[in-house]
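In: sequence plus the predicted model coming up.
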Amino acid sequence: MGAEANAVAEGITFTDDAERAYLNMAARAGNLIITSGHTSTQKGKLGDDVSVDQGYAAAKEVAENILKSVHQEVGSLDGLRVVKLLGCVNSTLDFIEQHLVINGASDLLHKIFEGDDGHHARSAIGFAQLPTGVAVEIEAIFEIK
């Protein structure tokens, strides 16, 4: 199956007629699609009131929303390669498992974009706070092959 079919098999639905946000949630630059930061509905801070499992689920949710924005921009997930993720985790000063949280996004992208198309560079960084108190924010870069 291609990435599009894999995403649908994972339960992701695409509504390309959704109203555009104030800012572009995904922008095309040459053969790259660069996303704005997408945030989780999960609020709170890892190392305090949000568990690693909850953070993982939040990162997966964010990745699903990133895919919806990318789909809205280009019309299909087929023919894309994941290049880079920047994962931001709202963390206490002593929380050191940001990478485990952002695995929620990476694992989903590996499932959807099989083989080399899903392998990507990634950063997982702890932040003292994120906008509106969300637990996770992620930016992504995709290549149109």
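Out: Yep, that arrived.

In: use CA for all of it now, contacts and neighbours both
Out: OK.

In: my guess is G87 contacts A135. True?
Out: No: checked against Cα atoms under 8 Å, the pair G87 and A135 is beyond contact range at 10.7 Å.

In: now the helices for this structure?
Out: Taking DSSP state H as the test, the helices found in the chain are 3-9, 52-74, 98-112.

In: nearest to L23, out of these?
Out: Closest approach to L23 among these is made by helix 52-74 (11.6 Å; Cα to Cα).

In: from the chain's centroid, how far away is the closest one?
Out: 4 Å (Cα atoms, centre = their mean, to the nearest Å).

In: can you point me to the longest strand in the chain?
Out: strand 80-90 (DSSP state E).

In: who touches that one?
Out: By Cα atoms under 8 Å, 6 or more residues apart in numbering, the residues outside strand 80-90 that reach it are 44-46, 98, 101-102, 109, 113, 116-130, 133-145.

In: looking at these, which are in strands?
Out: Using DSSP E, the contacts of strand 80-90 in strands are 121-127, 136-144.

In: farthest-apart pair in these, please.
Out: F127 and I144 (30.6 Å).

In: show me the contacts for the residue nearest in space to the middle of the chain.
Out: Note on the chain: the residue nearest the mean C-alpha position is A63, at 2.8 Å, using Cα atoms, centre = their mean. Contact analysis of A63 by Cα under 8 Å, 6+ apart lists A105, L108, L109, I138.

In: below is structure B, check it against A:
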Amino acid sequence: MNTPVSSHTVQAGAEQRLHDHNMQLPPVPTPLGAYVEVVQTGNLLFLSGMLPVAGGKPAYLGRLGAELTVEDGRKAAAIACLNVLSAARGHLGSLDKVSRVVRLGVSIATDGDFREHPKVADAASEMLVQVFGEAKISTRIVLGVASLPLGMPIELEVIFEVTP
């Protein structure tokens, strides 16, 4: 049986969708080095590599296929994505100003034999679709790497198009 979709659901902005999905954003992340988390140029918002940090500490450490499972990687990607959303909201004031997710880059620290990169990256992609809607889905690149900052398994890089 199909349930009718209310106009509220169809018209809901990103902030309402966060609320509807019970997503709580963490505090705006702080840089771990000599850089800034967000730079806006024109109508593009570039976010620095976001890590799975929660409460100021790494939520996960290790490499996929070695110390961590696909499910661990998906959870780490989701935490990193919440940090993306928090940084964007901190800069813009509201995620409703995001008109499109342009690009999602996902770097995954692996043991070299790991092959499930898309499943891990999908956790971040799926969260962005939940918040911004299917019409704003992004392009994506997923890379397996030998290591990432502080031994964390996931790093996300995101570019948003924003309204003035």
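Out: Right, received. Where do you want to start? These numbers come from a predicted model, not from an experiment.

In: any idea what the TM-score is?
Out: The TM-score (TM-score structural alignment, normalised by the length of structure 1) is 0.91; 142 aligned residues with a Cα RMSD of 1.6 Å.

In: on that earlier part again, out of the helices of structure 1, flag the one nearest A26 of structure 1.
Out: The nearest among these, by Cα to Cα, is helix 52-74 at 5.9 Å.

In: now the angle from the closest one to helix 98-112?
Out: Put simply, helix 52-74 of structure 1 runs at 50 degrees to helix 98-112, going by axes from the mean of the first three to the mean of the last three Cα atoms, to 10 degrees.

In: how big is the offset of helix 52-74 of structure 1 relative to structure 2?
Out: Aligned to structure 2 and superposed, helix 52-74 of structure 1 gives a mean residue distance of 0.5 Å (mean Cα distance after the TM-score superposition for structure 1).

In: what span of structure 2 lines up against that helix?
Out: Using TM-score structural alignment, the residues of structure 2 aligned to helix 52-74 of structure 1 are 70-92.

In: mind listing what's buried along that stretch?
Out: 70, 72-89, 91-92 (16 or more other Cα atoms under 10 Å).

In: distance of G44 of structure 1 from V101 of structure 1?
Out: Noted for G44 of structure 1: a distance of 13 Å to V101 of structure 1, by Cα to Cα, to the nearest Å.

In: quick one: which of those two has more around it?
Out: Between G44 of structure 1 and V101, counted using other Cα atoms under 10 Å, the more crowded position is V101 (26 against 21).

In: could you measure from that one over to A58 of structure 1?
Out: V101 of structure 1 is 8 Å from A58 of structure 1, by Cα to Cα.

In: and what of F127 of structure 1?
Out: Taking Cα to Cα, one finds F127 of structure 1 at 16 Å from A58 of structure 1.

In: and what of G126 of structure 1?
Out: Look at G126 of structure 1 and A58 of structure 1: by Cα to Cα, they are 15 Å apart.

In: returning to that earlier point: whichever of the ones in strands among the contacts of strand 80-90 of structure 1 end up buried, select them in ChimeraX.
Out: Applying 16+ other Cα under 10 Å to these, the buried members can be selected in ChimeraX as follows:
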select :122,124,125,126,127,136,137,138,139,140,141,142,143
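
In: residue in structure 1 matching G151 of structure 2?
Out: Under the alignment (TM-score structural alignment), G151 of structure 2 pairs with G133 of structure 1.

In: run a quick neighbour tally on the spatially closest residue to P58 of structure 2 that is not a sequence neighbour.
Out: Leaving aside its sequence neighbours, P58 of structure 2 sits nearest to P52 (Cα to Cα, 6 or more residues apart in numbering; 6.1 Å). When counting by other Cα under 10 Å, one arrives at 26 neighbours for P52 of structure 2.

In: quick one: residues contacting P52 of structure 2.
Out: Contacts of P52 of structure 2 by Cα under 8 Å, 6+ apart are 58-60, 76-81, 83, 152-155.

In: if we go to 10 Å?
Out: Counting by Cα atoms under 10 Å, 6 or more residues apart in numbering, P52 of structure 2 touches 58-61, 73, 75-84, 152-156.
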